[in-house]
Each structure stands twice: as C-alpha cells, then as structure tokens.
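Visitor: prediction below, plus the sequence it came from.
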Amino acid sequence: MPDSSKRPPRLILASSSRYRRELLERLRVPFDVIVPAIDETPRAGETPEMTALRLAEVKARAVAAGLAGDERTLVIGSDQVATYDGHQIGKPGSHEKALTQLQGMRGREVLFHSAICLFDSRSADAQTVDVVTRVRFRDLPDAALDAYLRAETPYDCAGSAKAEGLGIALLDAIESDDPTALIGLPLIALTRMLLAACYPLLGAR
C-alpha cells in the first residue's frame, strides 16, 4: 500500500471563474474545482481591501467545511474588487452596465484589489494577502468602448476589461508586483504560500 504521508496535499480551487482555473493550470499541479456557495455582498463600512480579503477567506473556508475525511487539503480562495474615487466596481453582467463602467473609468486610475487565501484543512491555518494593481485607463470615446465590448464581451470581469486580451488597448499603464493578479489569481503570491505550506512545487519539499 502506498505511503499516504508522502503524497502532496490535495489542492482545491474554490472558484467558479474560468480565468482563475486557467491561471492555476499554469503551475502544472493537479487540482479540483469546487464552487463555494456564499454571499459576496460587500458589508457596510468595508474598504475594498477588506471586502476582497474577507471574501477570499470565506470562499476557502466554505469549501473546506464541506470536505469529508481527514485528508490534508489546501483550498485556494480568491476575490477581486476594483475601485476608483471611492466607488467599488463589480462584474457588470450586461453590455449596458459594462459601457457605464468603462465610461466612468476612462482617463482615471483604477485600483484592483486581488486577494488570495490558502486555507489548510488540517491545521486551519489561513494565509491571506491582497495584491494591488494600479491601472490607468485611456480617455477613449464611447464608440471605441462600445466596439471593444462587442468584440470581447467581458461582462463577467470586474472593470469590464480583459487585460490579457483586447482590453489591453483600453489601458495606458499597469503597475503591479504580480502580472497575474489583474487577471484574477496572483500566482506569485500563491506560489509563495504553497511553498510555505510545504507543497512540492517543482519537486521541492
């Protein structure tokens, strides 16, 4: 019988986002996906950073709470909140709302708070961090914004723009310590957490 103590912990991504799933696949590690059932409404008085950090941890803990057995599992929760001039920006969900978002952000700097949590089901240890990306949008006319939205339909993205795709044409500058954070899952922060949790990335223990 194989020695279970030598197997790496099970890895679970607590997310419904296909973008986060595609990012995690870059690490070439096996993982499962479980969608957490939580209320993602911001709380009164919360800063964008507080909202993102809380929801990232709540997602991870919610999935961990539903696991059966005593197998050590590392659960990844993540949440992204965009903000400018004190306004929080969520996923638009429609063309009209996306256009309104882009109109409000043009010519402005927008902060994207990409929070991540790695929750250890055995120790109940939760590593959390908020990775901030500063994005400056170009001052483009309505016709250009409308054309972009019809070409890429980014209605499931906070901020209504896919920086990894055609949405880069809307941006004047991006400042971040982690280029994957803006897409939705900060991989530099995550790999740091996985190594701290003794997960064998690249064969390391």
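Guide: Looks like it came in fine. What you see is a predicted model; the values in this text were computed from it and never measured.
Visitor: okay, CA-based contacts and neighbour counts for the rest of this
Guide: Fine.
Visitor: which residues touch residue 158?
Guide: Residue 158 sits next to 80-82, 89-92 when contact means C-alpha atoms under 8 Å, 6 or more residues apart in numbering.
Visitor: now those residues as CSV including secondary structure?
Guide: Shown next, in CSV, are those (DSSP: H, G, I helix; E, B strand; the rest coil):
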residue, secondary structure
80, strand
81, strand
82, strand
89, strand
90, coil
91, coil
92, coil
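Visitor: quick check, nearest of the residues you listed to residue 174?
Guide: Distances from residue 174 to the contacts of residue 158, taken as C-alpha to C-alpha, are shortest for residue 82 (13.6 Å).
Visitor: measure the nearest residue to that closest one once chain neighbours are set aside to residue 173 for me?
Guide: Excluding the flanking residues, the one nearest residue 82 by C-alpha to C-alpha, 6 or more residues apart in numbering is residue 112, at 4.3 Å. Per C-alpha to C-alpha, to the nearest Å, residue 112 is found 13 Å from residue 173.
Visitor: ok, second structure coming up, stack it against the first:
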Amino acid sequence: MSESLMPRALVLGSTSRYRRELLSRLRLPFETAAPDVDETPQPGESPAALALRLALAKAHAVAAQYPDAIVIGSDQVADLHGQPLGKPMVHDKAVEQLRAMSGQSMQFHTAVAVVCKASGFAQADTAVVRTVFRPLDDAEIERYLRAETPYDCAGSAKSEGLGITLLDAIESDDPTALIGLPLIRTARLLRAAGLLLP
C-alpha cells in the first residue's frame, strides 16, 4: 500500500483516563499525548465558548507535534447558571460545588475537536448535557465524596458511578458526553476527517 493510502495515525490529545476509555470503544488504534494548553477562562467567556476554545486549542497543540496524524482534543465545562465550574481537585472545593449544585438544573458543555495539520482538516462540535441534581444535605455530600473521591471531574460527580444517585435527570443526545467525550460527535468528525468507522 502506498504511503498516501495508508490510514493516518490517531492521537488523543488528552491524559484523561475517562476519555481514553471512551475512545477505546471505537476499536481504533490510537496513542495519547498531553496537550500543553492554558485552561484559564478569558474575561467574560461563557462556559460553552470556553469548552469549544479549549478543545480546539488542545487538538491544535498536539497536532503541531503530530502533523501527519488525526488528533482529537476535548474539553468539558460544567455550567451552573452561566458560571463555569472546573475540577475541584480537593475535598473542600468539591463540597462547595455540590452544595451549590444541590436542587439545581445545570449544563455540561463537552466539546470535541478533530484536527489534521497535514490535510488541513479542523472541525469541532459541542454536546450539551442538562442535568438536574436532587436536593442534597451535607451528610449525603460527605458520604458521596468519601466513597468516590471525584476530585478530577468537572462538577464533582461521576454519573457513570455512584454520582448517578445525586441526580434526578440527565438529558443529552450524545450519552457519553457527560463522562467526557461525546462519541457520536467524535465518530462523525473522525469520518469527516477520513477514518473508516466501524
């Protein structure tokens, strides 16, 4: 097979184990690379715009290292009434987030970008997941956080685990988006970039 007909390598521009596990469902060989991107929100930037900007920035950063590969970048921002909630990283911050989310409806914006520097391909899309948290008391929050320690998750809860017990509803047209990578949109973008799926 000539080099021009060889399928391009696939690189996930993320160190997230959640994204790695999700992408492996597509049964495509891929490698991972850490994107070196400043994730600080810009002044006045909405959670949706932040997620999309960071997904594109991560894909472009890794594509600069792997110019012949198809690169996936992704980012998720929790949105509580227009305010972005990041990863809590520590227990006290997670408690604060879950108290704020108690009894509230909020959105998670999960953006995915696919970039191939060699072909000039660059597209992105965002899945929006609406969640409704049931009213939570401090004892429930404490029990949950001690059981699951979701400090590396935007919004301090893992819907794919015990965090599902904190919710009254999840609404999305891309079911894996809440975990960190919207696979329906990812597959669509990979097909557009020239990969064969399934």
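Guide: In hand now; what should we look at? Since we're looking at a predicted model, the values are computed, not measured.
Visitor: now the residue nearest to residue 82 of structure 1: which helix or strand?
Guide: strand 109-120 (DSSP states H and E).
Visitor: one more: residue 124 of structure 2?
Guide: Residue 124 of structure 2 belongs to strand 121-133, assigned by DSSP H and E.
Visitor: which strands and helices lie in contact with that strand?
Guide: If contacts are counted by 3 or more C-alpha pairs under 8 Å, 6 or more residues apart in numbering; DSSP states H and E, strand 121-133 of structure 2 sits against helix 47-65, strand 105-116, strand 167-171, helix 183-192.
Visitor: chain center to the first one, what's the gap?
Guide: Spelled out, that is helix 47-65 of structure 2. A distance of 11 Å separates the centroid of the chain from that of helix 47-65 of structure 2, by C-alpha atoms, centre = their mean, to the nearest Å.
Visitor: check the shortest one too.
Guide: Taking C-alpha atoms, centre = their mean, one finds strand 167-171 of structure 2 lying 18 Å from the centre of the chain it belongs to.
Visitor: contacts for that strand?
Guide: Here strand 167-171 of structure 2 has contacts from 129-134, using C-alpha under 8 Å, 6+ apart.
Visitor: turn the residues you listed into TSV, including neighbour count and distance to residue 57 of structure 2.
Guide: Listed next are the contacts of strand 167-171 of structure 2 as TSV, based on neighbours: other C-alpha atoms under 10 Å; distance: C-alpha to C-alpha, whole Å:
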residue	neighbour count	distance to residue 57 of structure 2
129	21	22
130	17	25
131	20	27
132	18	30
133	19	31
134	16	35
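Visitor: most widely separated two among those residues?
Guide: Farthest-apart pair in those is 129 and 134; separation 16.0 Å (C-alpha to C-alpha).
Visitor: which residues do residue 112 and residue 173 of structure 1 both contact?
Guide: With C-alpha under 8 Å, 6+ apart, residue 112 of structure 1 and residue 173 have common neighbours residue 135.
Visitor: ok, the two, which is more surrounded?
Guide: Per other C-alpha atoms under 10 Å, whichever of residue 112 of structure 1 and residue 173 has more neighbours is residue 112, with 29 against 12.
Visitor: re the thing from before, where does the strand holding residue 124 of structure 2 end up in structure 1?
Guide: Aligned by TM-score structural alignment, strand 121-133 of structure 2 falls on residues 125-137 of structure 1.
Visitor: over to stretch 183-197 of structure 2?
Guide: Residue correspondence for stretch 183-197 of structure 2 in structure 1, counting by TM-score structural alignment: residues 187-201.
Visitor: what residues sit buried inside that stretch?
Guide: Judged by neighbour count (16 or more other C-alpha atoms under 10 Å), stretch 187-201 of structure 1 contains these buried residues: 187, 189-190, 193-194, 197, 199.
Visitor: ok, stretch 85-104 of structure 1 next?
Guide: 88-92, 95, 98-99, 101-103.
Visitor: which strand or helix spans the residue nearest to the spatial centre of structure 1?
Guide: For structure 1, the residue sitting closest to the mean C-alpha position, by C-alpha atoms, centre = their mean, is residue 184 at 3.1 Å. Following DSSP H and E, there is no helix or strand that holds residue 184 of structure 1.
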